[in-house]
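J.: What shape does this take:
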Amino acid sequence: MTLETKKSVFVELGKFLKQFSESETIQKSDVLHNDLFFDDFQKLIALSQSHNGWYTPEQVYFAIQSWADALTEENISKWLSNYSFEEAQNDLEAHQEDQHSKTVALILAGNIPLVGFHDFLSVLITGNKALVKTSSNDQHLLPFLAKYIIAVNPEFADKITFVEGKLENFDAVIATGSNNTARYFEYYFKDKPSIIRKNRNSAAVLNGKETKEQLEALGEDIFRYFGLGCRNVSKLFVPKGYSFDAFFEAIFKYQDVIHYEKYANNYDYNKAVFLMSNFKLLDNGFLTIKEDSSYASPISSVFYEYYEDLEDLKNRLASDSEQIQCIVSNNLVPNNTAFGVTQKPQLWDYADNVDTITFLLTTK
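T.: Next up, the predicted model:
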């Protein structure tokens, strides 16, 4: 398959996903294989919460639309334009390309819907084979999309394998897990080229000059996927003497999150633990914020820390870079992310700032 052929398949997938949204799902006549997949995908979305209690329809639809927005001709071409691909020009070269393709084992997380799709896409778009071990928390969405991809182009059938047991016969690995499992991965895969991802969290740097709209958007960065993603903001850096009044007022629009039982249970439990430990809390009835130096706060809580000098904070963030996925701010720090878009990364926004495509193209 040429690169253009592979790109076209994922563009078709994007068109398929674009049909499904929380506000309105419309079957379009020009989308390939709707007769085979449209109704079943609707049913799968409806069943997702029974497979994983955190996968509410709202969150699953958001993930689907995020990928629909990403998988356009323009975005895929822009993403891949920075790389040098050896294109197969005829059948013989295509066969040779297939002979030299690598089998890449993917050990995926399941904290948010389709969180491993970027690795899956990267392996296939570079002409390699994906040997996929899904998380027990997300076993259905990606295999369904893989079936759609194969229907669009059957040549992908021998490039995608899902396994439930032991991973065997692979050339490289991309694995995502906790800091504890990462140590296991590093030992177990020490003889293979690998990308091993550990726990990371995201932060926001505020200076008190943020608009109400920006603080409302920060609420999206905090509450989307109930705060379970590594791109969710779990830590705030605020100047000495900062008042949280405007912050609490702006995020009040997200108050309905407390009506979701799993979130409410976490809120009640974590608040009780904090109070029994005599920690000083700020609380608005659905979110607690606590002064703490850690980046990783529990569900329903955000940690905060005061800073006095922005340059010192920049140095601190640079030294802690391996703990941080992204930083939200109004251009206060280098390489910051805009408010409200942490959970809408572009194809070229790599997890842990590790370029997956370069890894896949250069690994022998």
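
J.: For the rest of this, base every contact and every neighbour count on C-alpha atoms.
T.: Noted.

J.: Could you identify the helix or strand that succeeds the top helix by length along the chain?
T.: Determined from DSSP state H, the single longest helix within the chain is helix 34-51. The helix or strand immediately downstream of helix 34-51 is helix 57-70, counting by DSSP states H and E.

J.: Same question for that following helix: list its buried residues.
T.: 57, 59-70 (16 or more other CA atoms under 10 Å).

J.: With distance to Asp39 added, can I get these in TSV?
T.: Formatted as TSV, these follow (distance: CA to CA, whole Å):
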residue	distance to Asp39
Pro57	15
Gln59	19
Val60	16
Tyr61	15
Phe62	19
Ala63	18
Ile64	15
Gln65	17
Ser66	20
Trp67	19
Ala68	18
Asp69	21
Ala70	23
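
J.: Next up, the contacts around the spatially most central residue of the chain.
T.: Centroid-nearest residue in the chain: Val115, 4.4 Å away (criterion: CA atoms, centre = their mean). By CA atoms under 8 Å, 6 or more residues apart in numbering, Val115 lies in contact with Leu108, Ala109.

J.: before we go on, could you also do this sequence so I can check it against the first one:
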Amino acid sequence: MKPDCIIDVLDKLGSIISNFLSLSEEERVAKYPELSTAVLDCHEQNSWFVKPFVINSLKGVSQWLNKDKLWSFYNENRIKFAKTPKTIGLIMAGNIPLVGFHDFIIVLLTGNKAVVKLSSKDTILLPTLVSYLEKDFPEIAKHISFVQEITDNIDALIASGTNNTMSYFSYKYGQIPSILRGSRNSVAVITGNETAEEIEELTKDICLYFGMGCRSVSKIYLPDEECIKQIQDSLSAYSWMTNHKDWSDNLRFQKAMMLTKGETFYDCGPVIMIQESKLNSPMSVVHFEIYKSIEEVKKSLKALDSMVQCVVGDAKIDNSWVPFGKSQYPDINDFADRINTCDFIMQL
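T.: Alright, predicted model coming up:
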């Protein structure tokens, strides 16, 4: 397949997802029964994949899948379509739905073959989407395969997971060119001048996908503790999360632990906030740190750069910061860990 054909395929997928999202529940079932079933089955397979978050993941990837954006991305990254396709192994994490989709489309856009090992926690959604493509573009099947295990019969590997799994992959696939992504977190910076709407948007960055993504905000820099009240009020939009058994169990456990230790915390409904300098926070907990100046924050973030996926805040302070509410909606040019996967693949 040629570049224009691949882009036609991905544009078609974008249309399918966008049409699906625009329909009522009854219309979705009638027109896209397989995808409707997949959305429900995702939750049966993985209790963390609740329907609103699965729908949100489809919304997130659909924004990349239109001809104009794909051609712009293709040209901006000076993609050289492979004359002889290479085989790229993709090991996908299962923390949020479709978490490896960006790698998947880049392998296709560069003219290569994707050999995909899905997480056991997320085996339904991507194959369902691919099945729709194969109906109209049967030749795409030559570029995509799903496997139980990635062998060393590949030209390169892109894998995402925890730091522990990355150590294992580094050992197992050490002789193969690879991008290995371990654990990262994201942070937010509050100045105290935010609007109510911006704070409401921040709650998306905290709560979407139960805070399990590398782009989920696990720590907030605050000028003072008075800012917490506004965050606390806005988090009520996600109070439904406390009805999720596993989340609720974690929340109760964390509260009990802190009460036992005599630690002070803020009960914000679906999450609790505690003053803590560490970047990584336990599930259902958001850390906060009080700062004296923005320059102090920038210095702290520079030291943490290798552990931070993105920073949410006012782009007027730093143009690399992501607007409130947008951390879980990365642009197609937002490469994970700031490693350009197009360049990596084309240099093989």
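
J.: follow-up on the earlier one: for the counterpart of the residue nearest to the centre of the first structure in the second structure, give its distance to Gln175 of the second structure.
T.: Alignment note: Val115 of the first structure maps to Val99 in the second structure; criterion TM-score structural alignment. Going from Val99 of the second structure to Gln175 of the second structure by CA to CA, to the nearest Å gives 25 Å.

J.: Check Ile150 of the second structure too.
T.: From Ile150 of the second structure to Gln175 of the second structure the distance is 14 Å (CA to CA).

J.: same deal with Leu65 of the second structure?
T.: 34 Å.

J.: Among those two, which residue is more densely surrounded?
T.: Leu65 (24 against 10; other CA atoms under 10 Å).

J.: what do we get in the first structure for that one?
T.: In the first structure, Leu65 of the second structure lands on Leu71 (TM-score structural alignment).

J.: Just the element for the residue nearest to its match when sequence neighbours are not counted, please.
T.: Excluding its sequence neighbours, the residue lying closest to Leu71 of the first structure (CA to CA, 6 or more residues apart in numbering) is Gly14, at 4.8 Å. If you go by DSSP H and E, Gly14 of the first structure is part of helix 3-18.

J.: Outside of that helix itself, list whatever touches it.
T.: By CA under 8 Å, 6+ apart, helix 3-18 of the first structure touches 31-32, 34, 64-65, 67-73, 76, 85, 87, 124-126, 145, 148-149, 152-153.

J.: with the second structure superposed, average distance for that helix?
T.: Superposed on the second structure, helix 3-18 of the first structure shows a mean distance of 0.6 Å to its aligned residues (mean CA distance after the TM-score superposition for the first structure).

J.: and that helix, how far out from the chain's middle?
T.: Relative to its chain's centre, helix 3-18 of the first structure lies at 20 Å (CA atoms, centre = their mean, to the nearest Å).

J.: separation between the residue of the second structure most remote from its centre and Glu149 of the second structure?
T.: Most distant from the centre of the second structure: Gly262, at 34.7 Å, with distances by CA atoms, centre = their mean. According to CA to CA, Gly262 of the second structure stands 47 Å off from Glu149 of the second structure.

J.: which residues in the second structure form strands?
T.: For the second structure, the strands defined by DSSP state E occupy 87-91, 113-117, 144-146, 156-160, 178-181, 185-189, 217-222, 266-267, 272-275, 285-290, 308-312.

J.: check the fit of the second one onto the first structure and give the mean distance.
T.: Meaning strand 113-117 of the second structure. Looks like 0.8 Å for strand 113-117 of the second structure (mean CA distance after the TM-score superposition for the first structure).

J.: Onto which residues of the first structure does that strand map?
T.: Using TM-score structural alignment, strand 113-117 of the second structure pairs with 129-133 in the first structure.
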